[in-house]
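Participant: mind looking at a prediction? Sequence and model below.
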Amino acid sequence: MLREKEEFKAAFIERLQALHGKSLEEASAQNKYAALGSLVRDYIGKRWVNTNKQYVAKGEKQVYYFSIEFLLGRLLDTYLRGMGVRDVWVEALAELGVDYAELEDQEHDAGLGNGGLGRLAACFLDSLAALELPGHGCGIRYKYGLFEQKIIDGDQVEHPDNWLKNGNIWEYRKIDKAVRVEFGGSFGAVLAVPYDIPILGFGNNTVNTLRLWSAEPTEGEMDFASFNQGNYLKAVEYKYSVEAISEILYPDDTHYEGRLLRLKQQYFLVSAGIQSILRTLRRKHGDIRLLPEKVAIHINDTHPALAVPELMRILMDEEGLGWDEAWQLTTGTISYTNHTIMPEALEKWPIDIFQSLLPRLWEIVHEINERFCHDLWHFYPGDWDRIAAMAITADGFVKMAHLAVAGSHSVNGVAKIHTEILKKDCMKLFYQYTPYKFNNKTNGITHRRWLMKANPGLASLITDTIGPSWMRHPTDLNRLQYFVADAPFQERLAAIKRDRKAALARFVKAKYELDLDPESIFDTQVKRIHVYKRQLLNALRIMELYNRLKENPRLDIVPRTFIFSGKAAPSYLLAKKVIKLVNALAAVINNDPAINGRMKVIFLENYGVTLAEMIIPASDVSEQISTASKEASGTGNMKFMMNGAVTVGTLDGANIEIRDAVGDDNIFIFGLKAEEVIEICANDQCNPRYLYQTDPRVRQVTEQLIDGSLPGGPDEFRPLYDYLVHGKGDFFELQDFAAYLDAQARVDARFRDRRAWAAMAAVNIARSGQFSSDHTVGEYAVGIWNIRPVPIGE
């Protein structure tokens, strides 16, 4: 295990020489990173093999978590912490003159996800291993991530995210476990090659697997005879069309080719994954009818919903089962997490695309729909409207959420309010038909990354104060409640926050040449850019504050630093305009000497896990301001809370449960409630134009979008003006504007009392343990998957 420093030093130098033929002095940082990673692989590999052997020997049920995204972040530090050698190895490296932080920087964030969906999946894998639960991930090995975001002249510009350019030291290519995935018509077959990444349990011997599938040409499919005769374009085009399946996360679906590629990806993922699972089941247990007893398949959102017909296809066409038995096994094995309550965001596929690419699956889906509607007729005879609304195929589309609900034994929401809206509104008809399927599992985050790794100073303070048990049992953070009013604890907590703010300020200075004041309020909104998340509302209140300061330069405010980060989908033009607006505000405000530095605005480009680990611990205020009833849960709110930031938020998603945990005095709630938003939308009563006409503050900030006040001229932000003033007001920015300003005034007043603010921060940290993904995964294990811990011996 190399637990002694001298033993590690010798092994590290020997490995460096063996891999690269270089001395320590000659080796590059990349060489040293590879040598260190190789030592980690030695440790993990043995335990990985041992874990799989013991899973086979004990024959326990295992869960396979299918997700189109797994936003892992860097793994080196996670592995070292899990092995229990981080401090010893880091100290030993320092004694060799090697900067561990420089080695960490050699690892590129894996380009396997975009936002909360992928980060949730990564947290769940971490918790499964930490809890010694037999659970694995199944995803796609994208050659390129979503994109690398650059901000040029205030605009988002997308560049390829070539995260694999230096390879990935943590993956293991398993060509012997490859499977064929067959598409219909002229699309042919592809080879799905697994690349396995070990998921190490914290402080135990468990090593689970994240299996990522890469698309490659099948043997014999590439016409080498034609290639050798000069017809190489045909061969190259075939190779590219195959490899494109695992080329990039979320290809643009605004055109036919992009939609087709997305559907190819989704089928590729589920077909490869299910074939692999069933092959393992046959080898271990022989009888395919043991499937629900030995396997749980969980689909994270609707992207893997094709698991339902694909499992049916294999059970019937390859295993020879009849429909009824295959359906019983399928629904007994598959469970589904819903992640949206916006009907327009529910995934559906045109039947013509579906049928041409997946003709056999179309036959099965059509039959599922026929039988499902037949069953509905027995419950609701003559109620054609209800049956049509619940149909899986209707109006020329395959409705993936309907397929997932019909084909699973469990449907869960990801926050209490989200689940209630599913039951009462979005999925009401399905809930009335099968209420026993629906349940809630509020999202969670792994405290091992978002506290222990991201904020080691805070982690040390917590351990010094309440002992180390919280690392394994995060609900023990509740014990901090006894120290909320303790002055020495508050002082240390405030000092840690200042240290993290200073570190972020140094990063911003080095990269953006902008000075940030660590004594100001660091007010942060970092997440995917989308109108329902309302970065635009945040920008409008910044404009309003700037207006007040210009009118009264002596206005008494606590200085604020407004921090934004996040990516907009390349084709989402309105969201990209919001990014442009934030950067325009930064250009004006940061260069206005009359403001005297009391306001600063910064948009940090290329948001990802590693950047989040820097931003979140440095933040005082967490902006969670989505339109009530629109955000399923959120997990960023939990990460900020765990690091002592205080939430400004609507009663939406998990904000409600955070409010319930910390109390009204330790959160800043504002705005319309979910039921009010739903009622206004149902009655078509939203009237943003009225607010524009009656509230002078609203009129002023919206007019400034088009009066030439901002860089780019009067037409640059006209799309935002038209959206706010002449649009339907779907996301209630103007309705919530006044309440949002009032909440910010309360923040200003409370922050002036630094002891009171420190107490608020402490309460948030103390109550964050219930939002650990360990707690969430434990509920899934018992309530949905029916799996139990399998301790792995040495």
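Facilitator: Noted; the coordinates are in hand.
Participant: C-alpha only now, for contacts and for neighbours.
Facilitator: OK.
Participant: quick one, helices of the stretch 51-200 of the chain?
Facilitator: Taking DSSP state H, counting those that start in this stretch to define them, one finds helices in the stretch 51-200 of the chain at 76-83, 86-95, 100-104, 116-130.
Participant: most neighbours per residue, which of those helices?
Facilitator: The highest average neighbour count among the helices of the stretch 51-200 of the chain, using mean count of other Cα atoms under 10 Å, belongs to helix 116-130 at a mean of 25.
Participant: between that one and helix 76-83, how big is the angle?
Facilitator: 20 degrees (axes from the mean of the first three to the mean of the last three Cα atoms, to 10 degrees).
Participant: quick one: distance of helix 116-130 to the chain centre.
Facilitator: Averaging C-alpha positions (Cα atoms, centre = their mean, to the nearest Å) puts helix 116-130 9 Å from its chain's average.
Participant: ok, and here's another one to check against it:
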Amino acid sequence: MVETLRQDGISGPHDFAPAVALKDEIRRHIWLSMGRDPAKPNRHACFMGLAYSVRDRLIDRWIRTQRSQYDTLSKRVYFLSLEFLPGRFLMNYLISLQMVEEARQAVEEMGFDLDELEEEEWDAGLGNGGLGRLASCYMDSLACLDYPAYGYGIRYDYGIFHQTIENGWQREQCDNWARKGTPWEIRRGEYLTPVRFYGRTEIYTDAAGRECFRWVDGEVVMAMACDILVPGFGDQFVTNMRLWRAKSSREFNLDEFNQGDYIGAVEAKVQSETISSVLYPSDEMEQGRELRLKQQYFFVAATLADIVRRYQKLNRDFSEFSDFVAIQLNDTHPAIAIPELMRLLMDEEGLSWKKAWSVCEKTFAYTNHTVLPEALETWPVDLLRRLLPRHTDIIFEINRRFLEGLKSPRSKDDGLAGRVSLIAEGVGQRVRMAHLAIVGSHTVNGVAALHSRILKKDLFRDFNTIFPGRLTNVTNGITPRRWLAQANPALSRLINDAIGSEWITNLEQLRKLEPLAEDADFRRRWIKTKRDNKKRLARYILRKIGLGVDPDTLFSVQVKRIHEYKRQLLNVLHVITLYHRIRANPDAPVVPRTVIFAGKAAPAYHQAKRIIKLINAVAAKTNSDPDIQGKLRVLFLPNYCVSQAEKIIPAADLSEQISTAGMEASGTGNMKMSLNGALTIGTLDGANVEIMEEVGKENIFIFGLTADEVVALRGSGYRPRDYYDSDAELRQVLDSIIRGDFSPDEPLLFAPIVETLLQQGDYYMLLADYRAYVNTQEAVGKLFLDRNEWAKKSILNTARMGKFSSDRSVKEYADRIWNLKPLPEIG
């Protein structure tokens, strides 16, 4: 780095050669960057000093990467996502730079432990769950594969929320993740991008006599770029996420201030900057819905302005735009980018509609992440027109031309136009953002083979006919750097000793572990490593919620967003079944279990929050019953996040992936736990299908209805009460909930949960799958007693997870969708 600085005429304070001790750099940053006495640093100061030292290295590599991208005139991909969930950065950076041991030794010489320093960092509150975590995995793989790429999103001041549990209920608190500041972001305060809202569309005639449009008046908010660096593994490549923060276009109204209206003087500034304040503001009120739409357009407008600015440096005609630019829409949140690019190309660059639309179609691709109709975004036309008048006009024109193109004398489907229209008619018109994304993109992909089949056959069947070949599949993946090398260092060391470390960048190398599943000594070390991870989690559980758990019990883990289709409730019904069995026959042999739940419910999702309360109520009764001690332990860990997942996942014996078949798009928690040697119990849903194909039917526990059987059963008239009447254990479980056995002070507290099953149709078919699930859990317990056989299957699960690397996923996007090539090696 110093050589680079010197070539640029800049003198660096330290050479980064190995001869220079890292601890000297840490002390220098404590002194000069933080203004603290380096002779007496506390733990936070040492963390910050180390972080700044790591960032120095990243910045140098990032600058050289940027130069290389411009020198080669390479095509770039821009990954647009309203969420990124990167987790903590420090250890990830150290692993990528291959300086973990150097850092560990340096801080130990200063009197600190690296693992304790890591705890000083809060998870970056930039995402909610799977969508944001997937985006972060893809950014990691883009960097590791040297693809010229940027991630774009919002730099939220507050994350989704910090979850606490009070009397068994979820309570939401502000997630002020950056309250101590963050050493990782680079704020670009000198570059502010204006973003307009409201106003009106003005028509005028240009010098050539053409009718033109421009968007005028309204209010302007400034977008400030904040860059967070994303390094490749073991090389010089570093890219970045560019996250936008809202800034007022003026600090405050001086006239109002001078007249004594202190609140009014800063009101505009405060309102403008709320756009980037919090992830997913509540949409129960009109104001919240408007803020959500503002967020989506804010980051899209700033991003496209940045992309166009960068493209203009090439001095190329906009007809070549898609040769140098690929834009991936991560779900429908960024779909407003399609009319925004049309506006820029037509209103700012003077392209005709036909040329602008051709550019858009060749530039955009869209990833769908859900088959749930209620999760497909729509926006009221009235709100959209008020907030984005020009874009509303463009969307209607896109729709008019699209529907006009469908008309054919031979067409006999009178309902087709209504089904595929971008505008849903009803009480009030609404814009279907998924339809906009499909029509405006050259490729639309699902995220697992089953999910993509459902998109083609059911959800987007008409579009699959209209645009043959447009819908495709790219199965999700996870980064092995974060989810094995970082999250599970003990298992990583064992694997490295056995087969080397090439798996870190080529996960298929784990296949070399397969023969070792028959090696008794390797199985013994594998079992010990898993038990050590379970002991580590047990210490964490004791510290967090004061509950002791036995690491020799079967750790059954279900950690994910709380939603009825993910069926945490089915897991609870099984727990209550075990409770009743033990109570009825305390002396009968059982397989001791620790059942671990974690996950957040959306603040307005009252049924999901009631399920959390039920989990905690069942845990309280079970854990306090002396007849149950040593046989069954149940717990709910609050505030599930990436750093907590890194402790839970390596310790899991059994991975609960039990969603209603046909409803989970993919899942990635299933991949993470299998990669870390957990055995899966699951339905044939999402990526579970492909995991089964890879690990083998004999190494996974599959139960329940298939997606086709779910559809057929619904169509034939599903009667959940028949299952209640015919299954004595199921009836006992539901009756105990209805009686108030788990809520004696409020006997009817959980009645709404049972009502959804017995009176409201059991939409997610828990009762239909209950008996198969309970019986399969019995098979799980029997296998767990044979530790050698369990270890063999655990090893094979890890060994056969190569397909599920995000490196493979990103290569598929690059080859089949983006037409993107890696950069040449950076010197």
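Facilitator: Yep, that arrived. Note that the structure is predicted; figures quoted are calculated from it, not measured.
Participant: make JSON lines out of the helices of the stretch 51-200 of the first structure and add distance to Y142 of the first structure.
Facilitator: Listed next are those as JSON lines, based on distance: least, Cα to Cα, whole Å:
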{"stretch": "helix 76-83", "distance to Y142 of the first structure": "20"}
{"stretch": "helix 86-95", "distance to Y142 of the first structure": "30"}
{"stretch": "helix 100-104", "distance to Y142 of the first structure": "22"}
{"stretch": "helix 116-130", "distance to Y142 of the first structure": "13"}
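Participant: of these, which is nearest A612 of the first structure?
Facilitator: Nearest to A612 of the first structure among those is helix 116-130; the distance by Cα to Cα comes to 11.4 Å.
Participant: read off where that closest one ends up in the second structure.
Facilitator: Aligned by TM-score structural alignment, helix 116-130 of the first structure falls on residues 130-144 of the second structure.
Participant: what of stretch 673-680 of the first structure?
Facilitator: The aligned range for stretch 673-680 of the first structure is 706-713, by TM-score structural alignment.
Participant: ok, stretch 254-274 of the first structure next?
Facilitator: Aligned by TM-score structural alignment, stretch 254-274 of the first structure falls on residues 284-304 of the second structure.
Participant: the strands in the stretch 51-200 of the first structure, which residues?
Facilitator: For the stretch 51-200 of the first structure, applying DSSP state E, counting those that start in this stretch gives strands covering 62-66, 135-140, 148-152, 155-159, 172-173, 179-182, 189-200.
Participant: circling back: give the buried residues for the match of stretch 254-274 of the first structure.
Facilitator: Buried residues in stretch 284-304 of the second structure, counting neighbours by 16 or more other Cα atoms under 10 Å, are found at 289-304.
Participant: and stretch 583-602 of the second structure, by the same measure?
Facilitator: 590-602.
Participant: would you turn those residues into JSON lines with secondary structure and distance to S666 of the second structure?
Facilitator: As requested, these are exported to JSON lines (DSSP: H, G, I helix; E, B strand; the rest coil; distance: Cα to Cα, whole Å):
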{"residue": "V590", "secondary structure": "coil", "distance to S666 of the second structure": "33"}
{"residue": "V591", "secondary structure": "coil", "distance to S666 of the second structure": "31"}
{"residue": "P592", "secondary structure": "coil", "distance to S666 of the second structure": "31"}
{"residue": "R593", "secondary structure": "strand", "distance to S666 of the second structure": "27"}
{"residue": "T594", "secondary structure": "strand", "distance to S666 of the second structure": "26"}
{"residue": "V595", "secondary structure": "strand", "distance to S666 of the second structure": "23"}
{"residue": "I596", "secondary structure": "strand", "distance to S666 of the second structure": "22"}
{"residue": "F597", "secondary structure": "strand", "distance to S666 of the second structure": "20"}
{"residue": "A598", "secondary structure": "strand", "distance to S666 of the second structure": "19"}
{"residue": "G599", "secondary structure": "coil", "distance to S666 of the second structure": "17"}
{"residue": "K600", "secondary structure": "coil", "distance to S666 of the second structure": "19"}
{"residue": "A601", "secondary structure": "coil", "distance to S666 of the second structure": "19"}
{"residue": "A602", "secondary structure": "coil", "distance to S666 of the second structure": "20"}
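Participant: how long is stretch 462-478 of the second structure end to end?
Facilitator: Chord length of stretch 462-478 of the second structure, first to last residue, is 32 Å (Cα to Cα, to the nearest Å).
Participant: repeat that for stretch 578-598 of the second structure.
Facilitator: End residues of stretch 578-598 of the second structure are separated by 20 Å (Cα to Cα).
Participant: and stretch 32-47 of the second structure, by the same measure?
Facilitator: 15 Å.
Participant: what's it in contact with?
Facilitator: I26, R27, R28, I30, W31, V107, F112, L117, E118, E120 (Cα atoms under 8 Å, 6 or more residues apart in numbering).
Participant: repeat that for 10 Å
Facilitator: Stretch 32-47 of the second structure is contacted from outside by 23-24, 26-31, 48-53, 90, 107, 110-114, 116-121, 180, 183, using Cα atoms under 10 Å, 6 or more residues apart in numbering.
Participant: same check on stretch 311-327 of the second structure?
Facilitator: Where contact means Cα under 10 Å, 6+ apart, the residues beyond stretch 311-327 of the second structure that reach it are 70, 73-80, 149-150, 304-308, 310, 337, 345, 349-351, 355-356, 358-366, 441, 814, 817-820.
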